[in-house]
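# quick one, structure for this:
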Amino acid sequence: MTELIDALRTAVSTGHAPAADIRLALAGTDDPALLRKAGRALAPLTDPAGELRPVRVSVVAGCTVGPYEALLRARLVGAGALPKITAAPYGAFELTLATGGFDAASDLIACVLDESWFLPPELDFAEPQSAADHLEDRLRQLRELVTAALSTTNAMLVLHTVPLPGHVRDTMVSLRARTALTRLWYRLNTGLLELAEEFDQVQVVDLVGLLGDAGVRARDERLHAYADLPYTDGALLLLADGVRRVAQARLGLSRKVLAIDLDNTLWGGVLGEVGAEGVALGGLYPGKSYQRLQRTVRALRDQGVILVLSSKNDPEPVEQALSDHPEVLLRPEVFSASMVNWDSKAGNLRRAADTLGLSAQSMVFMDDSAFERGEVAAQLPEVALVDASGEPAQLVTSLVRGGWFDVMELTGTDRRRPELYRARGLRKDFSGGFGSTEEYLSALDLKVVIELATPFGVARAAQLAARTNQFNLTGVRFDEVSTRAMLADPTRLVAVVSVADRFGDEGIVGAAWVERSADTWHVLNLVLSCRVLGRGVEFAVAGWLARQAERAGATRLTGAFVPSPKNSVAAGFWEKAGFEALGDGLFAFAPGRDPDPTPSWIPADDGPADQATTHELPAGG
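Model prediction:
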């Protein structure tokens, strides 16, 4: 695809980020040769407009990595990131980790290992059990290196499972000995995977599993002998993809919405032609493949993915089929928005995004029609596309292999998200019967709880920092490690914001990170989910911070606004909250003297200073 490389080179030469459709094309290709060229072409990429999310990556390897840096760069740009990649010197794996000899400001430390780092120098092929102590010792040494490295950085360290080369295994002529060595190697990889459970800052890519699923050769013996390169380009691409998924989740670049077609996607056949009883669903092939896709989509929803039904059909027969067909696993109520009509699918996706209060960039669209996908690609190039045509047995793999919906950790709010967005649609319908915005907001029975973050809320606060773009005042994305450290720092404060109303509990929807001294409190960042914008919650947070600062004896509360291509909705917030503009994006408020910005429909009731604070409207408004 010379067109793709040419488009990337044009973007680099003109000083622009590649367009959304070009990035998605980059994300969708699995050709290592093409991605090597792409990664090299993207090396000087800049992004003055701030369309991409910056990410600093240190590559630390115990072996030769060949084109890994170029492959990783291509995959990260495809995910919407602007990578700055630095590689530690060859042969300095242990020294680099032990001494923190990598970029301390890194977001990710991507490690590359092969079997040579773990196997004893002289393996006794007749007695593989003799290698057990050596493997355990190397795993212990790696754990110590990880501990040392993480003591110097907030970065996420990414390891991977290591394949055992076939020639090592097959050199053992005893089948029993071969089985014993394989068992020891599985135990080693289990130990590697357990490091992700032991350390919050460690993720482990299962390279061994990926190689098996993809049917890719791990090693080219000639290249290994010639250049000491332990992995093929295909294997390195699988590893780069695994690291990309970690980066995507950590940076908040994952998608939230799956918009999905019905005919020949969620079931086989066209409903309008064969009727509900005639569609292929459940039973034997191909019906079992469509039901397997429905089961997978339901599992994604159970983990927080918002579902939108997008089908060119008459709504009544669709509603009846989804409600009555005994093999349907996705009933009408699981969809947070339903766009069943004869309008263009691009227009329907726009309306769904508006109803949900999300951007089209948060969407994945799965459809079997090349025409429909093409129309969406032309009008909404930021929407990720999944091809549902072809072999029905491949539908599930086509949907999940991209890792579009990955998160670092699943929170309670994630699991409730589909219902929260469904309630948003009901809330929008409810708003039509009131004469004024304030009358409507008063009738919502809003309950806003602002409280100091606890260790249980850290993951959600960090997730909001990573994924919130619209109401994100400074763009500083405090991760889980730095947020947790602030909880124990008397000069810092982290507050989380929960919202509920007559339509349901939204959970934790906002967070504020504050630096405080005796005289001045400074808001390092304030983020708020777009789900609750327009209800005055952000002004209640400003009021709570002002009152808490006053109780602590501070006479000044300051905040900043740093504009980005996506946070224009937050522009002017500080001024609207009564803060005075000081210049250079800084604003100030005098607690106790300036008027409290808390809206009238969210009465202030703080409770003890520095304790959980509730703003609650009495029942009935």
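# going forward, measure contacts between C-alpha atoms and count neighbours the same way
OK.
# counting by contacts, list what the lengthiest helix in the chain packs against.
In the chain, taking DSSP state H as the definition, the longest helix is helix 175-198. Applying 3 or more Cα pairs under 8 Å, 6 or more residues apart in numbering; DSSP states H and E, we find helix 175-198 packed against helix 132-150, strand 156-160, helix 166-170, strand 202-205.
# now the ones you listed as a markdown table including distance to A177 and mean neighbour count?
A markdown table is the format used below for these (distance: least, Cα to Cα, whole Å; neighbours: other Cα atoms under 10 Å):
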| stretch | distance to A177 | mean neighbour count |
| --- | --- | --- |
| helix 132-150 | 13 | 17 |
| strand 156-160 | 26 | 24 |
| helix 166-170 | 9 | 12 |
| strand 202-205 | 28 | 22 |
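# please give me the structure for this one as well, since I'd like to look at both together:
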Amino acid sequence: MKLGICGNTALENLADTLDKIYPGNDIITGSVDSFDVELSSPFGEFCDLDFCILSLDWERMYSPLFQYSYGDDPQKLKDGFSECVNFTKNLITKFRNTSNAKVLIFTPLSNNFLPTGFIDRLLPEPIQSQYNECHRIFDTMCRSLPDVYPVDLEFLSNRIGKLNTFDYDKKYLFNCPYSPLMLDEIALHIKSMISQFINYPVKCIVLDLDNTLWGGVVGETGPDQIILSDNGCGRAFKDFQAQIVRLYKQGIILAICSKNNTCDALEVMETNPHMLIRPSMISSFRINWDNKPQNLIQIAEELNIGLSSILFIDDSPSEREMVRNALPEIQILDLPYDPALYTDCLSKNHSYWPIEITTDDTAKNRYITSEKRRQQAAKIEKKIETYLRNSQITVTIAKANDTVLPRIVQLFNKTNQFNLTTRRYSQSALQKLLTNKENHLFYMDMKDKYGDYGTIAAALVLKDTIDSFILSCRAFGKSAEITFASFILSHLKAHGVKQIKAEFIPSGRNNMTKYFYRSIGFTLTESSPAGKLWTIDLQNEILNGPDWITIT
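A predicted model of the protein is given here:
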């Protein structure tokens, strides 16, 4: 991984700390206070970065924010800060013209002491309000740019305490305002952020029940005697559930894996007034006496996700160790012995941090519920084609726009099974490719009478070559990929393209797509261990999609 650091602080200090905490990377540092040149006209090794860390001391960037006092015009201060932020935005935009690196930028960090309650009552606007408004302006800038992510120094400072944040001697002597402890926190946070881009967040949290979601063993105490309430120890379990519900709302799938009596467990989940996690929120249940590794494999198969996409939460160290030894791909949250610390333990875990939250994420659990209804209906139907025709499947296929692009980026970076090349693209990289009018990015939405699937497919065509072709696992078994490919080929033919090439690159996880292009009329022209190249003559007849799918 190649990391570049530029800004207006002592860059070597941050580089040394980052190398200590996150070794094995190639770290390039710019010159202090030369970030404007390094971003607007990248040269040398700054042209080929994976991540660019913009280490800005905002007190040096815009000192009036930190000197605000009686008699100052608060609006003038905000206008001045906005100009400074726009200057930074323009630099990043210029940088983006030559680099696809993700940018991690330091947020403003408030002073050690704010005289709130004294001078504040004499000011037109409180000092803290000024900081909050400037943070909002800064955050708006980050949201407006693709692949720009804030490194929240205020959050990190609050975690270790303001008294432990600054080193004033080094600030004035070496332009290094942060203490060694704060530098460690910054480096750890950057490491966590980068790991999310490499590994992508977990998709599913699998939960134990007894002494995890509530206190006590329901099979021994009975449903009425478990520990779950608004007070005392019961509140610790309820707060823990509340944190999990927050993750559920941002699109994390929930599943249950518990050695228990099904009736007792479901009675608690359905009837206990303090229970926040209800059965309707659970996408897969394994409440039985089987070993948990086997149950986790079944959950992954049922939900069509990889084991590496699962975070397992269980209070029992022995159960965690069994899963860790049997299924090392699964991520495990090591809960502390004291339930009062459960919520804090989960909050500190970064494996579920979302890079983006799209409408597909927030509706994901609804999709899965709908899919269960589809599966139940499919079991009743003896012939799969009859079932599919009765499902009233409709698709919408179009070229990508700014609204759907974040979801398409997710498909590129999270889909492994039906992904012909598994090439990963950031939003800015796709936007840059689409500036060439000969390139096309298609996507497909799908729904049926059971519910809406959302955006389930994407294809990137670079001139006369299908560079990437992707289908979400939740659309498997419907032949929607044939409809999608047929539409794209017909569109290209209508625009004068006579022949199309398409690539297949094996990844170890996409073997199911090895002969997809052959199945839709392509001819193999090149083959090697590194991949296959297929071609199709568009002057010949193009295979139509199945008659049970309607394009709207």
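# tm score of chain vs chain?
TM-score of the superposed chains, computed with TM-score structural alignment, normalised by the length of the second structure, equals 0.86; 539 aligned residues with a Cα RMSD of 3.4 Å.
# contacting residues for the residue mapped onto V151 of the second structure from the first structure?
Superposed on the first structure with TM-score structural alignment, V151 of the second structure falls opposite V205. Shown in contact with V205 of the first structure (Cα atoms under 8 Å, 6 or more residues apart in numbering): V158, L159, H160, T161, L239, G242, V243.
# what's the spacing between I313 of the second structure and G234 of the second structure?
Distance of I313 of the second structure to G234 of the second structure, computed by Cα to Cα, to the nearest Å: 18 Å.
# tell me which of those two has more neighbours.
I313 (23 against 19; other Cα atoms under 10 Å).
# when you align them, which residue in the first structure goes with that one?
Under the alignment by TM-score structural alignment, I313 of the second structure pairs with M366 in the first structure.
# contacting residues for its match?
L258, A259, I260, D261, T265, L385, V386, D387, A388, L399.
# aligned partner of T454 of the first structure in the second structure?
By TM-score structural alignment, T454 of the first structure lines up with N401.
# what secondary structure does its match sit in?
What DSSP: H, G, I helix; E, B strand; the rest coil gives for N401 of the second structure is coil.
# with S351 of the second structure instead?
Criterion first, three-state DSSP; result for S351 of the second structure: coil.
# same deal with the one 3 residues further on?
Here P354 of the second structure is recorded as coil under three-state DSSP.
# tell me the buried residues in stretch 413-433 of the second structure?
Residues of stretch 413-433 of the second structure classed as buried under the neighbour-count rule (16 or more other Cα atoms under 10 Å) are 413-422, 425-431, 433.
# filter those residues down to the ones in helices?
Judged by DSSP H, those include N413, K414, Q427, S428, A429, L430, Q431, L433 as members of helices.
# out of those residues, which comes closest to K447 of the second structure?
Closest approach between these and K447 of the second structure, by Cα to Cα: K414, at 21.0 Å.
# excluding covalently adjacent residues, which one is nearest to the aligned partner of that closest one in the first structure?
Taking TM-score structural alignment for the superposition, K414 of the second structure sits opposite R467 in the first structure. Closest residue to R467 of the first structure apart from its sequence neighbours, by Cα to Cα, 6 or more residues apart in numbering: G252 at 4.0 Å.
# ok so that neighbour is a helix residue?
No: secondary structure of G252 of the first structure (three-state DSSP): coil, not part of a helix.
# contacting residues for it?
V407, Q463, A466, R467, T468.
# swap in I330 of the second structure?
Neighbouring residues of I330 of the second structure by Cα under 8 Å, 6+ apart: L307, S308, S309, I310, L311, F312, V323, R324.
# what's the match for it in the first structure?
With TM-score structural alignment defining the correspondence, I330 of the second structure maps onto V383 in the first structure.
# secondary structure element for the aligned residue in the first structure for I53 of the second structure, which one?
Using TM-score structural alignment, the partner of I53 of the second structure in the first structure is A110. Here A110 of the first structure, judged by DSSP states H and E, is contained in strand 108-112.
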